[in-house]
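Enquirer: Pasting the sequence and the predicted model now:
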Amino acid sequence: MSHNKRAELIRKSLDLFYRNGFHATGMDLVAKETGVSKTSIYKHFRTKEELILAVLRLRDENFRNRLFRRMEEISDTAEGQLFALFDALEEWFQQDGFQGCMFIKASAEYQEREHPINAQALEHKRLLLEHFTQLATAAEYENPRALACQILVLKEGAIVLAAMSHSCDPANDARKAAKVLLSHYPKTNEDRS
């Protein structure tokens, strides 16, 4: 299998796992839906879990690139991008085929802390947290990591509720909560006299 065919297999598998879940999607279905024989799949991925890990890496890269780019398009300031996160989420929630977070689903299906799929899902959240921490630092908030953790909780909660309710409202609710949070969060350059 060429590099391009391998990449296409991962991309098609991503759509399949996102739509159907990980445990519910067997390798027979992967072969049928992707047009790649099981023999060829297993030449490149020794196990279904190896394919899932490749899928999660692709999803992470695509999701973060798209999210961060959209946040930068909406606002050119670090503080503005923290708010733009929720605008970008709302746009995502409105897309046909939105079914929640693939990483939350992965961690729910592979709950053991040491399982590589659970660890890959957590790594995605860690990378988001790092980006939000960088934005909070650039916006000169005190304790930027703690603020980033709170922003991440708002983001994750909005995703879960949007998927469950089939509504975009959680993005707006999270945006309002973020506005309250940021308006009361101290900045390093504030005068305390």
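Expert: The structure has been received and is ready for your questions. Residues are numbered from 1 along each chain as shown.

Enquirer: use CA for all of it now, contacts and neighbours both
Expert: OK.

Enquirer: The residue nearest to I74 when sequence neighbours are not counted in helix, strand or coil?
Expert: For I74, ignoring the flanking residues on the chain, the nearest one in space by Cα to Cα, 6 or more residues apart in numbering is A84 at 6.0 Å. Under DSSP: H, G, I helix; E, B strand; the rest coil, A84 falls in the helix class.

Enquirer: residue contacts, Q95?
Expert: For Q95, the contact set (Cα atoms under 8 Å, 6 or more residues apart in numbering) is empty.

Enquirer: how far away is it from S167?
Expert: 11 Å (Cα to Cα, to the nearest Å).

Enquirer: Are there helices or strands packed against the longest helix along the chain, and which ones?
Expert: Longest helix of the chain, by residue count under DSSP state H: helix 48-74. Helix 48-74 is packed against helix 3-20, helix 78-93, helix 102-109, helix 116-138, with contacts defined by 3 or more Cα pairs under 8 Å, 6 or more residues apart in numbering; DSSP states H and E.

Enquirer: Take this one as well and set it beside the first:
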Amino acid sequence: MTAVDGDEGRTRVLEAAEELFYEYGIHAVRMTQVRDQAGVSLARLYKLYPSKHHLVAAYLRAHGRRLRAALSESVERSAPAPADSRTRLLAAFDHMQETITAPGFRGCAFVNAWAELGGPGHERHPLVAEAVQEHKALLRAYLTGLAGDFADARGVGEQIHILIEGAMVTSSILGADAARPARDGACAALTAAER
């Protein structure tokens, strides 16, 4: 293996981890597989990430930053400010629909990680649980920010967040079409909030 500097090695490891963990699951992937795909030595891998849990948390944080940036860019492209909150929140829903119909969609990486390592009754690991909860809180805060035109922006943001989360989980089990009624639910919730 060729020597790789810190930033390049970190990037390659995170890209390999994301691809492998999302495709096969966290428990199924060994650190040696990440090493091989990233093209770094095992010593370098463990220097960057002292444990698999550290790597999983780092992968989730990097993945979350990319997802939130893509969501924000999509909303700004579809419903640029000063579009009203309803239009912007529905643009967020449309982005979610694009995400779940994209090739290779295997559900929410954060829900998948929580099921394997974050939640009660499982091999709970605080680093992973914290990374999952952090992403969900940041997503909810972003949606609440989009809901600023509503009197109860926090309540509306939380409702839309729950509908998006439920649609993603349902679509990963039943297929992308199963998420379509959630947008209708969002429209109804937004109409009710406008009264």
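Expert: Everything's here; your move. In this text, all values refer to a predicted model and were calculated from it rather than measured experimentally.

Enquirer: And the TM-score between them?
Expert: For this chain pair, the superposition-based TM-score is 0.89 by TM-score structural alignment, normalised by the length of structure 1; 184 aligned residues with a Cα RMSD of 1.6 Å.

Enquirer: chain center to the longest helix of structure 1: distance?
Expert: 7 Å (Cα atoms, centre = their mean, to the nearest Å).

Enquirer: Where in structure 2 does it align, residue-wise?
Expert: Using TM-score structural alignment, the residues of structure 2 aligned to helix 48-74 of structure 1 are 52-78.

Enquirer: Ok, stretch 21-34 of structure 1 next?
Expert: Under TM-score structural alignment, stretch 21-34 of structure 1 corresponds to residues 25-38 of structure 2.

Enquirer: Can you check the distance spanned by the matching stretch, start to finish?
Expert: For stretch 25-38 of structure 2, the end-to-end distance is 17 Å (Cα to Cα).

Enquirer: How much space separates the residue lying closest to S41 of structure 2 once chain neighbours are set aside from P103 of structure 2?
Expert: Distance criterion Cα to Cα, 6+ apart; nearest residue to S41 of structure 2, sequence neighbours excluded, is R35 at 6.2 Å. To P103 of structure 2, R35 of structure 2 is 26 Å away according to Cα to Cα.

Enquirer: can you check R77 of structure 2 too?
Expert: In terms of Cα to Cα, R77 of structure 2 sits 22 Å off from P103 of structure 2.

Enquirer: Between the two, which is the more surrounded one?
Expert: Comparing R77 of structure 2 with P103 by other Cα atoms under 10 Å, the one with more neighbours is R77, at 11 against 8.

Enquirer: Identify the residues contacting that one.
Expert: With Cα under 8 Å, 6+ apart, R77 of structure 2 has no contacts at all.

Enquirer: make it 10 Å
Expert: The contact partners of R77 of structure 2, by Cα atoms under 10 Å, 6 or more residues apart in numbering, come to 71, 91.
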